[in-house]
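In: Sharing a model that was predicted from the sequence below.
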Amino acid sequence: MSIDLSLDRIRKLLSHLPRYTRPTVHIAGTNGKGSVSSLVSSILHATVPPLKVGRFNSPHLVSVHDSIAVNNEPISPATYTSAKELVEETDRKHDIGSSSFELLTSTALLIFEQERVDVVVLEVGMGGRLDATNVVPDECVIASALTAVDLDHQAFLGSTVAEIAKEKAAIARPGKPFVLGPQKYPEVQDVVKEVVATAGGQLIHASPASSRTWDNEFDGPGPAIISLSQETFAGPSPTPIQMSLPCFSEPLRAVLPLHGEHQLSNLGVALNIISALITCPCDETSVRPLQLKQRLTPSAISRGVRSVSWPGRLSFHRVRVPLTEDNRSARPLTILADGAHNPASSATLAAYVSSLIPAAPRTRPAASVREISLTYILALSHSPPKTPLQTLAPLLPPTVPQPEDSRPVKLKVQIAVLRFSPPDGMPWINSVPPSVLRETVSTLVPDAEVWCAPEDAQDPTQLLAALQWAAKQTEEADESLVVLAGSLYLVADFYRLIRAGRLGGATI
């Protein structure tokens, strides 16, 4: 199925549904927009009294209704089904022929209106100018934002970063703040400046939040030392941060539980959105009763940052993988799950994995070599012109710093390749055949042992088989880590195994 980007169908569909009136924060970007949306919604809901916050993200994680949340909790299947049936019936009655994403977006907007949420945090699906979410009226948008822009979806958005940035920045609205996050490519700044100025928006440049020294009095007990040991695993602690914002006279301090250096940039975008809501209040009558300036205090914002959760993005999980059908034999695994699906996010994941290894404790004499088992479980979407080699080259082979004052590290690398389950409501999404992935990873890491799933298998049981293989590979390792990545749809299969009870002792 092809994707026909247009706003005509969804505008017609929404004209026959209850009018959408919710104050909305609209977020676009190639990477990071989901993290920013989770941060903004968590902060807004942490106010006293709490704001009722709706959030729409795509793609969904485990089930399609997971993409629509109220107060950071997915809506119930019953709520989703009721709204979806009304939307689909309206679409059929008026012979509109809306796409799957247009129907989903309309369902989300209808639910937020029915729930009378105070604020909606709306993530763009793809692009911006012609994305279905851009149908929200100007008077409803209270702030827009653009996270990091990179090459992705070139077939629909343009062949250069500048062309893609122009499409994404087109969500800017007249008279409303537009927060631009840190960018890898300088040309993005110029393009966005021109687009926002043409739209009559107020451009705000967001810098990353800064990490700081852990403060036991403010942050709580000190962080644990990272350990990749099978027996004494300890994951990374939250990052203490501070940031100066126009809305406050003193720097804001908080503790960020989302992992990775890139999350400091995402937090910078989120905090500048919040600052804009405080310092640039809209005149619309729907916003004034929210008393955002009074509610969004430093303590509320700090609470919201500390309580944020965004599964499947550098998320650690401890599971016990069954090795027999009767579950009498199982082996513990430490899983790092991440939806990295393009070269930029793969590079981010690679840098994070490398940062973990030197931080592991030294439990043996300084002269000995640390042997670490590193297993990758990978599946990718077929998304030309992006190739599997382009996506995986930043990730493989892994690199490990070798400081002179630490024990040398020897990596044992093994890789499992497979398909993910076809996502509900997205028939245009296809996974790359395992044989193609096997050829790609063998080119990048010739010495790695590779496990390859059957060519046409597309269900979570293949992932369970890959996890069982990984468990056997790490049997003798003192230190080990399994990196599950390449697609958020593969991460979703992993969470389905957890929810179905197929993996023992799972923690999320």
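Out: Sure, I can see it.

In: okay, CA-based contacts and neighbour counts for the rest of this
Out: Fine.

In: And the helices in the stretch 51-200 of the chain, which stretches?
Out: 77-93, 100-115, 154-157, 161-169, 186-199 (DSSP state H, counting those that start in this stretch).

In: same deal with the stretch 251-400 of the chain?
Out: Using DSSP H, counting those that start in this stretch, helices in the stretch 251-400 of the chain cover 262-279, 292-295, 298-306, 343-356, 388-392.

In: try it against this one:
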Amino acid sequence: MMRFKRLDEWLLWLEQLHPVAVDLGLERVVQVAAQLPINTASSEVITVAGTNGKGSTLAALQALLSCPHKTLTRPSIGVYSSPHLKHFTERVQVNGQPVTEIILCQALDHVDKARLHCDLSLSYFEFTTLAALLIFSEQDLDYMLLEVGLGGRLDAVNIIDADISVITPIDLDHQAWLGNTRDAIAIEKAGILRFGQSSVIADLDPPDSLIQQIKALEVRAVWPVEYSDDGHGFVSADDGSLSWQGKGDGGPNVLGRLPIPQLAQPSWSAALQVASLLKALPSENICRQLLASVSLAGRLQRFSWANRVILLDVAHNPQSVQRLADYLKNESSLEKKNSKGWTAIFAALEDKNIPLMLEATASQIKKWYLPVLDNCSRSLPPNQIADYLTQLSANSPIKSNIDTEIGLSVKESLINAIHEGGEGDKIVVFGSFYTVGEALVVIES
């Protein structure tokens, strides 16, 4: 008999099953996987690790590989990603659609029975990763796109050997588990590399430890970004368009007259390079259409509501927040004298470097809403964030009072920001997936 019939019951139980939320290591998950019919042999497996840009890389890659090409007229693709914004089913998709709750419940039940057979406990992520791999194994997919949850070397996704690995930009995040330097974190990310296999490295400034691991494992690395001196990556043209060059079968692949993509250029460059290595790169015209149209929820996602601009971005560490800050500054500079600054709705997890995130964006923000997140016990209390802002103001050469509103919900903060502002006001929501997810529910409802 199935332990639970509803997905929400399964997920609530999984949150309480394992003694710790994060338990890195592969021994337990490998033992349980051995009891399950997980088989990836018929699929090309692409595993993506990195600090920032994993989700955008998967979205771009999914769009590219979904297009018909010489060897596949209707490619089938499974995508496993985390975390989700609104619904857990977002994490497990087949051919662009989330799998049903029934299918997920059945897969979770199979994992549960295998776990009991081994007399082992699994973490939430390990449990759900095995369920996703089981679902994909039953679909006879052409491609499996797998996103690492945390690190790489000891992440549950790493029980599968990737045909091509991708490492996106690396920065300081999750230091309690991965280390306090980019070099230490890069070693964990490099755990997804396999001896002699192909890997696409999309970090503009790869740590030395990553380069050393690539050499030690004789990895066939491709650098589709400006780091390399082989001409790979995007180049801006005089007319404002882009061209892209990557490694192809027997020579370079070149695409010209490309639009500025909605998703980050390193993510697109990595995705184009993977498709090129798989001999699945669509035509130049289709690539143009995809670069112009493919977007991802919560990544510089814009809405217009009551003649206000609302921008949602899941930036949640210093590197990604700095990119967001640059975007906010650029938007304000385009408006010149008419710019009134941004209203921010900000909540973040307690293990993040919140002072650096606030420092990066403070000059662009005229008012801060610091809400309480509904379903996240790991968020930093709003009053502590307000204290950081006060310290930031006190240390600034330009002394000014920080305008904050504390302790509302994300929904209340968003509604208040709209009502208190004027026509043309701009609101940015950022700090965590939880913050953006709650705002997205409000906007879409």
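Out: Sure, I can see it. It should be emphasised that the depicted structure is a prediction, and the values quoted were computed from it without experimental measurement.

In: Post the TM-score for the overlay when you can.
Out: Taking TM-score structural alignment, normalised by the length of structure 2 as the basis, the two superposed chains have a TM-score of 0.85; 405 aligned residues with a CA RMSD of 2.2 Å.

In: Of all the helices of the stretch 51-200 of structure 1, which one is nearest residue 23 of structure 1?
Out: Residue 23 of structure 1 lies closest, by CA to CA, to one member of the helices of the stretch 51-200 of structure 1: helix 100-115, at 10.3 Å.

In: residues in structure 2 aligned with that closest one?
Out: Helix 100-115 of structure 1 corresponds to residues 124-139 in structure 2, going by TM-score structural alignment.

In: ok, now stretch 59-74 of structure 1?
Out: Against structure 2, stretch 59-74 of structure 1 falls on residues 83-98 (TM-score structural alignment).

In: and that stretch, how far out from the chain's middle?
Out: Distance, stretch centre to chain centre, for stretch 83-98 of structure 2: 13 Å (CA atoms, centre = their mean, to the nearest Å).

In: Quick check: residue 332 of structure 1 touching residue 473?
Out: No: using CA atoms under 8 Å as the test, residue 332 of structure 1 is too far from residue 473 to be in contact (11.9 Å).

In: sorry, back to before: now do the match of helix 100-115 of structure 1: everything it contacts.
Out: Outside stretch 124-139 of structure 2, the residues that touch it by CA atoms under 8 Å, 6 or more residues apart in numbering are 11, 14-15, 17-18, 21, 29, 33, 36-40, 78, 80, 92, 94, 103-104, 107-108, 110-112, 144, 149, 156-157.

In: ok, now stretch 403-411 of structure 2?
Out: Stretch 403-411 of structure 2 has contacts (CA under 8 Å, 6+ apart) with 345, 366-374, 382-383, 386, 435, 438-439, 442.

In: Equivalent analysis for stretch 258-275 of structure 2, please.
Out: The contact list for stretch 258-275 of structure 2, computed with CA under 8 Å, 6+ apart, reads 53-54, 56-58, 60-61, 64-65, 164, 166, 168, 200-203, 222, 224-225, 233-234, 241-244, 246-247, 281, 287-288, 291-296, 299.

In: one more time with 7 Å
Out: With contacts defined as CA atoms under 7 Å, 6 or more residues apart in numbering, stretch 258-275 of structure 2 is touched by 53, 56-57, 60-61, 64-65, 200, 202, 224-225, 233, 241-243, 246-247, 281, 288, 291-292, 294-295.

In: element containing the most centrally placed residue in structure 2, please.
Out: Among the residues of structure 2, the one closest to the centroid is residue 55, at 3.3 Å (CA atoms, centre = their mean). If you go by DSSP states H and E, residue 55 of structure 2 is part of helix 54-65.

In: I'd like to know which elements that helix is packed against.
Out: helix 265-277 (3 or more CA pairs under 7 Å, 6 or more residues apart in numbering; DSSP states H and E).

In: so how far does the helix it packs on sit from its counterpart in structure 1?
Out: Compared with structure 1 after the fit, helix 265-277 of structure 2 shows a mean deviation of 1.8 Å (mean CA distance after the TM-score superposition for structure 1).

In: quick one: that helix to helix 284-293, angle?
Out: Relative orientation of helix 265-277 of structure 2 versus helix 284-293 (axes from the mean of the first three to the mean of the last three CA atoms, to 10 degrees): 150 degrees.

In: buried sites along helix 265-277 of structure 2?
Out: 265-277 (16 or more other CA atoms under 10 Å).
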